[in-house]
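Q: predicted model and sequence follow; I will ask about them next.
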Amino acid sequence: MNEHAGPPLRLGLIGCSPIARRRMLPAIGLVDTVRLSGVAAREVERAKEIAAELGTVASGYEEILERDDVDAVYISLPNGLHCEWAGNALRAGKHVLCEKPLATTREDALELTELAARNGLVLRENFSFEHHSQHTKVRQLLAEGRFGTPRTFTASFCIPPLPPDDTRYNAALGGGALLDIGVYPLRAAQLFLGPDLTVAGATLRVDERLSVDLAGQVLLVSADSVFATLEFGIQHSYGSRYSLWGSSASVTLDRAFTPPPSRLPVLRIDEQDHAEEIVLPPSDQFRNSLEAFVGAATGPVADNDVERPWRDAAVATAGLIDEIRKRAVCVGVRDEGES
């Protein structure tokens, strides 16, 4: 492993998803402590095409894990393949930054995090929104008592229907709205209300032909008896927001989960006889997430005190996914158009 003042972290890409191309690759170009060593894709010709654009080397999944010039990998595969290839990378001695969710079940997430801990490797689940400064500001105001005692938290993340051949409609590859979109509101609830959350109820709208969920709602209760209402879907107009309502004020944030790097976030705070808006500076959450990962992976050792909260959060998120599936009332539809 590299020292902070040493050479850049040599990073390999496993998977060439749209999010990797739109957000992670530009971020890599902005961080001088990381260097792209190669690109791996299921279709080697596809990898060669992208590698040529980036001036790097193309390979298959197994091959990139065998290379001595790769210290870490960024995994951006369909959700159902995250666990397999994160595990393969950890067993190959590579640090791992994996797109969310890390795994589709708590059992798999726990196995991966324990493997990383045993091998002294950094394993991060790339919920990049957590690294945006707008949420840091909300947490600061919450800690200062600006909203009084928290009472309810609501969060929504919905996107329009996807192309018919999109992998998120493929149950075998871990498709569905819960795993792809619903995990954002879940993680936001963890971020603001703490890790001890109970699933009090859930509904899922399921495409009976594809066997994937298209939308859902979840009710959580925190250890401090704060209610959280979450909604998500892949059959809506775009929406990405949350609101935290306390005993003396509420705060609302739009474009909460996927703001572009140039966006000036606006926190709206409402009280009974007063409203104000706080405009915050822009922040590149993918760059911030990458820099945090590189900083952890280039230290002399993977610091368990630093990494344990990240590992625990991934396991907790996967546990919520398990519980939602178990408790959800499922409403069947034959296809997205009928819903």
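A: On my side now, so go ahead. Numbering: from 1, shown residues only.
Q: only C-alpha atoms for contact and neighbour calcs from this point on.
A: Noted.
Q: who's in contact with the residue nearest to the spatial centre of the chain?
A: Centroid-nearest residue in the chain: F127, 2.7 Å away (criterion: Cα atoms, centre = their mean). Contact analysis of F127 by Cα atoms under 8 Å, 6 or more residues apart in numbering lists E99, K100, Y184.
Q: and these, which of them are in helices?
A: When the contacts of F127 are checked against helices (DSSP state H), the matches are Y184.
Q: buried members of the contacts of F127 into PyMOL, please.
A: Entered in PyMOL, the line below selects the buried ones among those, by 16 or more other Cα atoms under 10 Å:
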select buried, resi 99+100+184
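Q: out of the contacts of F127, the closest to F293 would be?
A: Each of the contacts of F127 was scored against F293 by Cα to Cα, and E99 proved nearest at 12.5 Å.
Q: which residue sits closest to that closest one, ignoring its sequence neighbours?
A: Distances taken as Cα to Cα, 6 or more residues apart in numbering place N126 nearest to E99, at 4.7 Å, with adjacent residues excluded.
Q: now the one you found: how far from A313?
A: Going from N126 to A313 by Cα to Cα, to the nearest Å gives 11 Å.
Q: quick one, which of those two is more surrounded?
A: N126 (23 against 19; other Cα atoms under 10 Å).
Q: contacts only, for that one.
A: N126 neighbours (Cα under 8 Å, 6+ apart): L97, C98, E99, K100, P101, S289.
Q: secondary structure element holding the first one?
A: Which is L97. Applying DSSP states H and E as the criterion places L97 in strand 95-99.
Q: which secondary structure elements does that strand contact?
A: Applying 3 or more Cα pairs under 8 Å, 6 or more residues apart in numbering; DSSP states H and E, one finds that strand 95-99 contacts strand 72-75, helix 82-91, strand 123-126.
Q: let me know the angle separating it from helix 82-91.
A: Going by axes from the mean of the first three to the mean of the last three Cα atoms, to 10 degrees, strand 95-99 is angled at 170 degrees with respect to helix 82-91.
Q: distance from strand 95-99 to the middle of the chain?
A: Strand 95-99 sits 11 Å away from the centroid of its parent chain (Cα atoms, centre = their mean, to the nearest Å).
Q: secondary structure element holding the nearest residue to G233 once chain neighbours are set aside?
A: Closest residue to G233 apart from its sequence neighbours, by Cα to Cα, 6+ apart: A215 at 3.8 Å. Following DSSP H and E, one finds A215 within strand 212-222.
Q: tell me which helix or strand comes right after that strand.
A: Per DSSP H and E, the first helix or strand lying C-terminal to strand 212-222 is strand 227-233.
Q: which element follows that following strand toward the C-terminus?
A: Note on strand 227-233: by DSSP H and E, the next helix or strand toward the C-terminus is strand 239-246.
Q: roughly how far apart are the closest residue to E125 other than its chain neighbours and G12?
A: Spatially, and ignoring its direct neighbours in sequence, E125 is nearest to C98 (5.0 Å; Cα to Cα, 6+ apart). Distance of C98 to G12, given as Cα to Cα: 12 Å.
Q: also this one, for the comparison:
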Amino acid sequence: MEETLNWGIIGGARIAQEEFLPALHKSEKGEIRAIASKTRSADEYQDIPFFYSSYEELLEDRSIDVVYIALPNALHAEWALKAMEKGKHVLLEKPAGVSVQEVTDMKKAAEKNQVVVMEAFMHQFHKQHDVVKKLLQTNKLGEWKYFKAQFSFQLTNQKNIRLNKQLGGGALYDIGCYGIHTMNQLLEWKPKKVTTRGRLHDEVDVLSTSIFEDEKGRFAEILASFDLPPVNQYEIICEKGSILLEHAYRPDASANGCGKITVKNQAGTIISAADIKDDAYVNEIEHIQASIRDNKALKYTMADSEDVNLLVECSYRSLKEQQTVNITF
């Protein structure tokens, strides 16, 4: 496939306008064709060729090859499935669904309609995580023993959709999933049980802490919060030292636009530190376009999404039932 891929956007979320569109404009192999929004007007998108006030109209546009879905969590699966039924490839904001079954349905739909679908955990396409993974693979720090991730910010707008239960709101869905994704994908870890506790506001979790463990006695701690100061980082504690990655999930929002990796030895002495700059959003777009155009394998498949969403689902079940939940992959 040689031609440029035409993109359509479903949803007027901030991430679409402020992050996805600027990244797409940097791509030489993709361009924006249309956007559909029920909450915004055509006047806000004068640089986009076509504006649709209904999602269905955009999906009927035969010129669109790929759809980026930036809707509330509870609507992800519905519109991804409809897009695939129209033969569109799909880049879908995380979390892909609000249940494992939704993710499985999307995986099957992609196979049936012979299209590419990927959950948009953009952070994994920033090269800082490759640096961390390669360091772990050298085994210089020994086996990892404890992983902890924190993603938090202070959400002051009480009408924000992140606090709407019917739309799939919740800190764990919105930002806790990042740490769970890292735990599962970067560490390639499948824990055996999880215990989650948290604080609710109108039945929506505004803070949660999940403790995962396996049969080897390794643990992972995932903190997600809408009412703590802004932090997004993870730390991997190993037998002979540790790796701290600051600005792990939003390096673009840091003071210098970089992530920061700090490596310490067993005595706690810093043995290396580096700022790493990259454009995860552009890399993500180029990655899925390469899969569509050149049939290159995805780094992150819907089978991987099933695993991550299973871990999120089990965490929510533990929070609801107030007890430890066993995990079966």
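A: All right, it came through fine. Only a predicted model underlies this, so the values are computations on that prediction, with no experimental measurement involved.
Q: still on that earlier bit, what packs against the strand holding A215 of structure 1?
A: Using 3+ Cα pairs under 8 Å, 6+ apart: strand 212-222 of structure 1 touches helix 177, strand 197-207, strand 227-233.
Q: those helices in structure 2, which residues are they?
A: Assigned by DSSP H, structure 2 shows helices spanning 14-15, 21-25, 55-60, 76-85, 100-113, 127-138, 171, 177-181, 280-294, 302-321.
Q: out of the ones you listed, the one nearest T195 of structure 2 is which?
A: helix 302-321 (5.7 Å).
Q: mean per-residue distance, that closest one versus structure 1.
A: Comparison of helix 302-321 of structure 2 with structure 1 after fitting gives an average deviation of 1.8 Å (mean Cα distance after the TM-score superposition for structure 1).
Q: report the angle between that helix and strand 204-213.
A: 110 degrees.
Q: now the most far-flung residue of structure 2 relative to its centre: closest residue in space, sequence neighbours ignored.
A: Distance from the C-alpha centroid of structure 2 peaks at A267, with 34.1 Å (Cα atoms, centre = their mean). Leaving aside its chain neighbours, A267 of structure 2 sits nearest to G241 (7.5 Å; criterion: Cα to Cα, 6+ apart).
Q: can you get me the start-to-end distance on stretch 87-95 of structure 1?
A: End to end - Cα to Cα - stretch 87-95 of structure 1 spans 10 Å.
Q: list the buried ones in it?
A: Quick answer for stretch 87-95 of structure 1 (16+ other Cα under 10 Å): G87, N88, A89, L90, R91, G93, K94, H95.
Q: can you find the partner of the fourth one in structure 2?
A: With TM-score structural alignment defining the correspondence, L90 of structure 1 maps onto M84 in structure 2.
Q: and the gap between that match and K107 of structure 2?
A: Taking Cα to Cα as the measure, M84 of structure 2 falls 10 Å from K107 of structure 2.
Q: next one: F51 of structure 2
A: 29 Å.
Q: with E3 of structure 2 instead?
A: From E3 of structure 2 to K107 of structure 2 the distance is 26 Å (Cα to Cα).
Q: quick one: which of those two has more around it?
A: Applying other Cα under 10 Å to E3 of structure 2 and K107 shows that K107 carries more neighbours, namely 21 against 8.
Q: how about the more buried one, nearest residue that isn't a chain neighbour?
A: M302 (5.7 Å).
Q: burial check on the aligned partner of that neighbour in structure 1, number of neighbours?
A: Using TM-score structural alignment, the partner of M302 of structure 2 in structure 1 is R311. Counted with other Cα under 10 Å, residues neighbouring R311 of structure 1 total 23.
Q: same deal with the one 3 residues further on?
A: Residue crowding around A314 of structure 1 was assessed by other Cα under 10 Å; the count is 26.
Q: same thing with the one 5 residues further on?
A: If you count neighbours by other Cα under 10 Å, G319 of structure 1 ends up with 18.
Q: list the residues that contact it.
A: Applying Cα under 8 Å, 6+ apart to G319 of structure 1 gives the contacts T105, R106.
Q: got it, and the one 3 residues further on?
A: Contacts for D322 of structure 1 (Cα under 8 Å, 6+ apart) come out as T105, R106.
Q: measure it to E84 of structure 1 for me?
A: 18 Å.
Q: same check, this time on R325 of structure 1
A: Counting by Cα to Cα, the gap from R325 of structure 1 to E84 of structure 1 is 21 Å.
Q: now swap in F192 of structure 1 and tell me
A: 30 Å.
Q: when those two are compared, which one has more neighbours?
A: Ranked by neighbour count (other Cα under 10 Å), F192 of structure 1 and E84 place F192 first, with 17 against 12.
Q: thought Q140 was touching that one, still the case?
A: No. Taking contacts as Cα atoms under 8 Å, F192 of structure 1 lies outside contact range of Q140: 10.5 Å.
Q: what's the counterpart of the residue nearest to G233 of structure 1 in structure 2?
A: Residue pairing (TM-score structural alignment): A215 of structure 1 is matched to L207 of structure 2.
Q: give me every residue that touches its match.
A: Contacts for L207 of structure 2 were tallied using Cα under 8 Å, 6+ apart; they are A171, L172, G198, R199, L200, L223, A224, S225, F226, D227.
Q: mind redoing it with 10 Å?
A: Contacts for L207 of structure 2 (Cα atoms under 10 Å, 6 or more residues apart in numbering) come out as 152, 170-172, 176, 197-201, 223-228.
Q: out of the residues you listed, the closest to K320 of structure 2 would be?
A: Nearest member of these to K320 of structure 2, counting by Cα to Cα, is R197, at 8.7 Å.
Q: same list (the buried residues of stretch 87-95 of structure 1) but as TSV, adding distance to V122 of structure 1.
A: Listed next are these as TSV, based on distance: Cα to Cα, whole Å:
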residue	distance to V122 of structure 1
G87	12
N88	14
A89	11
L90	9
R91	12
G93	10
K94	8
H95	5
